[in-house]
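[1] My questions concern the predicted model and sequence given below.
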Amino acid sequence: MPEHKPSESEPFEHKPQRGWVAVEEFLTQTVVHPDAGLQRAVQSATDAGMPPIEVTPNAGKLLKLLVQLSGARRVLEIGTLAGFSAIWMAQGLPDGGRLLTCEFLTKHAEIARANVAAAGLEDKVEVRVGPALDTLAALYSEGHESFDFVFIDADKENNSNYLDWAIRLGRPGTTVVLDNAVWEGAVVDPSIDRINAPGIIGALELLGSHPQLDATVIQTVGSKGWDGFALARVR
């Protein structure tokens, strides 16, 4: 299945409820506290005309905490955009930890590298440009050291392929997070988004049936609408 640019797999228009957004903003200001480097990443994406599809601040903070709680030292991200989630996860890495993130577009990669450098994390983050499936195959061919944590947030049509690579490039105990696992309920009504829903559903079916994966899915609401994420562990 071909890999598409992020803009080609953008969802239908989300219609979040005002209460959801107000609570998210309250939690961001009261609990999450994104720093200047993270705020810069979001603003740079807006200035560059990127689609507003980065994770929310509370989700980014969750990724950071999951990296820390799992004890990860090597993180793989599939889908970089402006580097917002990469910065969150890199902040959770210990000294000597590394994050490798895959970005399809050169323009996005350049902006992400600038944001990572501004956040003081240039020594922890590597951005590789090109179709993610090609990058993942190259990592495997290179004999890259196994990743401890994998975050998937790219074109939904390739979700199952990305999960397969997460297993192959991971190890028993690797944590895998798959974003956009509910997609405004399209998982039970694919007619809502006939482009992205099949890939999301296929990935969820794989998560529930693959002998090397143990997983769950959490529904979320907020500024991105009604969605969720899958959390899995490689057996």
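    That came in fine, so what should we check first?

[2] going forward, measure contacts and count neighbours with C-alpha atoms only.
    Fine.

[3] excluding its backbone neighbours, what's nearest Lys15?
    Closest residue in space to Lys15, ignoring its immediate chain neighbours: Gly225 at 5.8 Å, by C-alpha to C-alpha, 6 or more residues apart in numbering.

[4] With Leu213 instead?
    Val234 (4.9 Å).

[5] okay, how far is it across stretch 47-64, tip to tip?
    From its first residue to its last, stretch 47-64 covers 25 Å (C-alpha to C-alpha, to the nearest Å).

[6] For that stretch, which outside residues touch it?
    For stretch 47-64, the surrounding residues in contact (C-alpha atoms under 8 Å, 6 or more residues apart in numbering) are 7, 10, 24, 27-28, 32, 34, 42, 45-46, 81, 84-85, 88-92, 223-224.

[7] hmm, which of those are the buried ones?
    Buried members of the contacts of stretch 47-64, scored by 16 or more other C-alpha atoms under 10 Å, are 10, 24, 28, 32, 42, 45, 81, 84-85, 88-92, 223-224.

[8] got another, please set it beside the one above:
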Amino acid sequence: MQLNETWKKVDRYIEQQLIPHDPDLEQVLAANQQAALPPIDVSPTQGKLLQLLVQMRGAKRILEIGTLGGYSTIWMARALPADGRLVTLELDPHHAEVAQSNLLLAGLASKVELRVGDALAQLAELQAEGAEPFDFIFIDADKPNNPHYLKWALAFSRPGTVILGDNVIREGEIVRDDSPDARVQGVRAFYELLAQEPRISATAIQTVGSKGYDGFMLGVVI
């Protein structure tokens, strides 16, 4: 418990020093809480990291798998140029309704296409529609389907596309090959696919902070 409190205090310090006060983002988190969405948004420091990675890549097209209330969506969409576009996929209609309201609040509704329904079905529809490749892809949805999402991410990529996966450490449970947790097994299968896939060069980094002990996978399509 003491360690977790230290992580939270350090996150708060970083936020105070490096992340300007943002009433819109705070209102988004408040709206998510009021709508009883699960409190699993990325932290402000992680949101800023997503934004910086999008800027570093110079991304004009972003795909997000897993919208929730749109908090991470807003961080990334703010980094897009005037002609940029973000497509985000959300299974739950209630979550999507809250996210759409949050995007309107942030003035980003015109840059973001929110698609509602099963993500695998939505990805197949995007392919059928002839969607162009994306520059940046953020995978943050149901973990048992992570390997499927990675395959689709690669299908929508080109050399230089950045693919980021969230929650890939799961408090260290990923080292347990006998874990009964389908989320852990989904992430382990995700790693196994990454290890075998010659089209992507990837690593994972462990993180601690206000969201506890977890981590990100970061890869680039080659």
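    Yep, it's here. What you are looking at is a predicted structure, and each value in this text was computed from that prediction instead of being measured.

[9] and the longest helix for structure 2?
    Determined from DSSP state H, the single longest helix within structure 2 is helix 2-18.

[10] mean offset of that helix relative to structure 1 (after superposition)
    Its matched residues in structure 1 lie on average 1.6 Å from helix 2-18 of structure 2 after superposition (mean C-alpha distance after the TM-score superposition for structure 1).

[11] residues in structure 1 aligned with the next helix or strand along the chain from that helix?
    Per DSSP states H and E, the first helix or strand lying C-terminal to helix 2-18 of structure 2 is helix 23-34. The aligned range for helix 23-34 of structure 2 in structure 1 is 36-47, by TM-score structural alignment.

[12] Please identify the buried residues of the matching stretch?
    Buried, per 16+ other C-alpha under 10 Å, within stretch 36-47 of structure 1: Gly37, Leu38, Arg40, Ala41, Val42, Ser44, Ala45.

[13] Ok, stretch 117-130 of structure 1 next?
    Ala117, Ala119, Leu121, Glu122, Lys124, Val125, Glu126, Val127, Arg128, Val129.

[14] and Leu65 of structure 1, what does it touch?
    By C-alpha under 8 Å, 6+ apart, Leu65 of structure 1 lies in contact with Gly92.

[15] Please list all residues in contact with the equivalent of Gly120 of structure 1 over in structure 2.
    For Gly120 of structure 1, the aligned position in structure 2 is Gly107, judged by TM-score structural alignment. Counting by C-alpha under 8 Å, 6+ apart, Gly107 of structure 2 touches no other residue.

[16] how about the residue nearest the centre of structure 1, what does it touch?
    Against the mean C-alpha coordinate of structure 1, by C-alpha atoms, centre = their mean, the closest residue is Asp153 at 3.5 Å. Residues in contact with Asp153 of structure 1 (C-alpha under 8 Å, 6+ apart) are Glu77, Ile78, Gly79, Leu178, Asp179, Asn180.

[17] hang on, the fourth one is in a strand, isn't it?
    So that's Leu178 of structure 1. Yes - counting by DSSP: H, G, I helix; E, B strand; the rest coil, Leu178 of structure 1 is part of a strand.

[18] thought it was touching Asp155?
    No - between Leu178 of structure 1 and Asp155 there is no contact under C-alpha atoms under 8 Å: 11.4 Å.

[19] The residue nearest to Lys15 of structure 1 maps to what in structure 2?
    Aligned counterpart of Gly225 of structure 1 in structure 2: Gly212 (TM-score structural alignment).

[20] What about that match, how many residues nearby?
    15 (other C-alpha atoms under 10 Å).

[21] Return the residue of structure 2 aligned against Gln68 of structure 1.
    In structure 2, the residue paired with Gln68 of structure 1 is Gln55, using TM-score structural alignment.

[22] measure that match to Lys48 of structure 2 for me?
    Distance of Gln55 of structure 2 to Lys48 of structure 2, computed by C-alpha to C-alpha: 10 Å.

[23] More neighbours: which of these two?
    Lys48 (19 against 16).

[24] For that one, pull up the helix or strand it's in.
    Assessed by DSSP H and E, Lys48 of structure 2 sits inside helix 44-57.
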